[in-house]
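Colleague: No letters, just coordinates:
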């Protein structure tokens, strides 16, 4: 079976879906009988080269969004025919997926579709939903996403939930890091600190509420803790930068920008806790990665986070900075609670692996072909 995978809209591996593809490809059994061919911009040949060095077809068109949109409406069908794909996988179907399909096709939905569509004009929302209804199969990253898709009118039978995995060879407790300062060039981060790994965008990420909570925590405890916000700038990132600048403890808030995924385990391991206040996450992979490195996780009881954290996290109302601050204080002062949460987290994440994710994904593709 020859499977085409569309890499347009995956931000060259720097987005969540881009990281997903890299991890998925690394864990597809090398003995598989199937032939996977990625296609997209020439630069992506090198983005995914570690997993698929000789399995990439460059599409030589302008990278301007209107041109890409037009190609996905018209040009992609002849490209698929020329490549003789048996199945095509679309990792970013909200942005780049054709309106009709000449071969069995699968949409990979890793975000809350209703949220992604909310700010689009009505006719665009309707057009994208119609495409999702037409595609042969949808792989949803969580039960929360599945329910959201059903509310948009997509049939439940079309949706298969496959959770993301964790790279346990990368995300594990780095107990050898014992110094007062974490040095990962070009960064030098003084401990102790709390960590929030998420793109700086949108009000639903709740960065400003976390900053308010951190201010309350610092004011009450006089602690030396810092707050590390790790993620590249997205829409409305300027509001988050302004909130940091306005904080009474701005000098203790550190923004890393985009942080290399391969160095995240060290960043997590040296933190006192991972704090994740986002209220609209379709997939809670960052909290699993944090647990796997042996630190406690505090997160909002919202979106897909309870699905991914189970009973292994300390939950809070993300709209309530006072409650967040109280939980920060608890996790710092209650050593027994810390130890219990770390132990429970390490046990919980054992059920998530990229090998399982890859195997289940191939099973969906094989069933579709049959």
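Modeller: Cool, got the structure. Owing to the predicted nature of the structure, the values given are computational and were not obtained by experimental measurement.

Colleague: When you work out contacts or count neighbours from here on, use the C-alpha atoms and nothing else.
Modeller: Will do.

Colleague: Check which helices and strands the helix or strand hosting residue 227 is in contact with.
Modeller: Assigned by DSSP states H and E, residue 227 falls within strand 226-230. Under the contact definition 3 or more CA pairs under 8 Å, 6 or more residues apart in numbering; DSSP states H and E, strand 226-230 sits against strand 193-197, strand 253-257.

Colleague: Now do the last one against strand 193-197, angle only.
Modeller: Angle between the axes of strand 253-257 and strand 193-197 is 40 degrees (criterion: axes from the mean of the first three to the mean of the last three CA atoms, to 10 degrees).

Colleague: Kindly calculate the angle that strand 253-257 makes with strand 226-230.
Modeller: With the same axes, to 10 degrees as the criterion, the two stretches strand 253-257 and strand 226-230 enclose an angle of 20 degrees.

Colleague: Would you mark the buried spots in strand 253-257?
Modeller: Under the neighbour-count criterion of 16 or more other CA atoms under 10 Å, strand 253-257 has 253, 254, 255 buried.

Colleague: dropping in the other structure now:
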């Protein structure tokens, strides 16, 4: 759940909220994350998991050995894995749906260390054999699943990411400029929302692109990054500090989800530098 500070965390929150409208849902969650999970539903049951399994290796072991036992012991109809590009088990006693967000580690060199690279490229494909169905969040991800993991097309379907209709809309309110003042955003800006990670999130490439733009286009405009530091953040910030337009690049750190709609609405441009 990443302490609630990642895209997959937001995906999980929204998915659980939607499922609770018609179903009783159990979610297995590290104890340290429970207080960060804001979903309050009568049909929601939280299964606490020891924080010992927070470490990636321990998390892998939990998914391989303990999750199947948990599913076997309890009277579940389905098991849902919210990010099979990160975690799966070897077998499941119940029908299981896996959600795949991307296989970017096949396209971005040195995204992970050797252990995690081997895990993603060799163990996880084996784990897909016992999944009942796979949901890809884009046709590109579906193609990558076939290309890199040899998953048959008829085992997958594409369901695009949605958004929170109550939170994201075009209606401004009186608090908008208080949020801008909080982040000291006085000039027009371009914004990219993502944890600060290198090389996986393409911050360096975006900084270079911003630098390469004609100065007349970027005059009095800032390039704003909203996201907490992750692996390789120091490299991104060092690159920004050495950029030709370094004084126009801003790092806001982690931005709470309630402030994001304002930052999107007030931006000149939202940038998503995907390969």
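Modeller: Right, received. Where do you want to start? None of these values were measured; they are calculated from a predicted model.

Colleague: Mind checking the TM-score on these two?
Modeller: For these two chains in superposition, a TM-score of 0.85 is obtained (TM-score structural alignment, normalised by the length of the second structure); 267 aligned residues with a CA RMSD of 2.7 Å.

Colleague: mean distance, the strand holding residue 227 of the first structure to its aligned residues in the second structure?
Modeller: Taken against the second structure, strand 226-230 of the first structure registers an average deviation of 1.1 Å after superposition, with mean CA distance after the TM-score superposition for the first structure.

Colleague: re earlier: can you redo the helices and strands packed on strand 226-230 of the first structure as a markdown table with distance to residue 290 of the first structure?
Modeller: Listed next are those as a markdown table, based on distance: least, CA to CA, whole Å:
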| stretch | distance to residue 290 of the first structure |
| --- | --- |
| strand 193-197 | 9 |
| strand 253-257 | 17 |
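
Colleague: For residue 275 of the first structure, which of those is the nearest?
Modeller: strand 193-197 (5.3 Å; CA to CA).

Colleague: ok, back up a step: figure out which of the helices and strands packed on strand 226-230 of the first structure is closest to residue 117 of the first structure.
Modeller: Going by CA to CA, the one of those nearest residue 117 of the first structure is strand 193-197, 23.8 Å.

Colleague: packing partners for the helix or strand following the closest one?
Modeller: Counting by DSSP H and E, the element after strand 193-197 of the first structure in chain order, helix or strand, is helix 207-221. Helix 207-221 of the first structure makes packing contacts with helix 237-246, helix 321-333 when contacts are defined by 3+ CA pairs under 8 Å, 6+ apart.

Colleague: which part of the second structure lines up with the first one?
Modeller: Aligning helix 237-246 of the first structure against the second structure (TM-score structural alignment) gives residues 233-242.

Colleague: any residues touching that stretch, and which ones?
Modeller: Outside of stretch 233-242 of the second structure, the residues that reach it under the criterion CA atoms under 8 Å, 6 or more residues apart in numbering are 196, 197, 198, 203, 204, 207, 246, 249.

Colleague: Give me the neighbour count for the corresponding residue of the first structure for the fourth one.
Modeller: Put plainly, it is residue 203 of the second structure. Using TM-score structural alignment, the equivalent of residue 203 of the second structure in the first structure is residue 207. As a burial measure, the neighbour count of residue 207 of the first structure was computed by other CA atoms under 10 Å and equals 27.

Colleague: isn't residue 207 of the first structure right up against residue 277?
Modeller: Yes - using CA atoms under 8 Å, residue 207 of the first structure and residue 277 qualify as a contacting pair, with a distance of 7.4 Å.

Colleague: list the buried ones in the longest helix belonging to the second structure?
Modeller: Secondary structure of the second structure per DSSP state H: the longest helix is helix 7-20. Judged by neighbour count using 16+ other CA under 10 Å, the buried positions of helix 7-20 of the second structure are 9, 10, 11, 12, 13, 16, 17, 20.

Colleague: will you turn the residues you listed into TSV that also has distance to residue 37 of the second structure?
Modeller: As requested, the buried residues of helix 7-20 of the second structure are exported to TSV (distance: CA to CA, whole Å):
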residue	distance to residue 37 of the second structure
9	9
10	10
11	12
12	10
13	7
16	10
17	11
20	14
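
Colleague: Among those residues, find me the one that's closest to residue 146 of the second structure.
Modeller: Looking at these and their distance to residue 146 of the second structure, the nearest is residue 11, at 23.2 Å (CA to CA).
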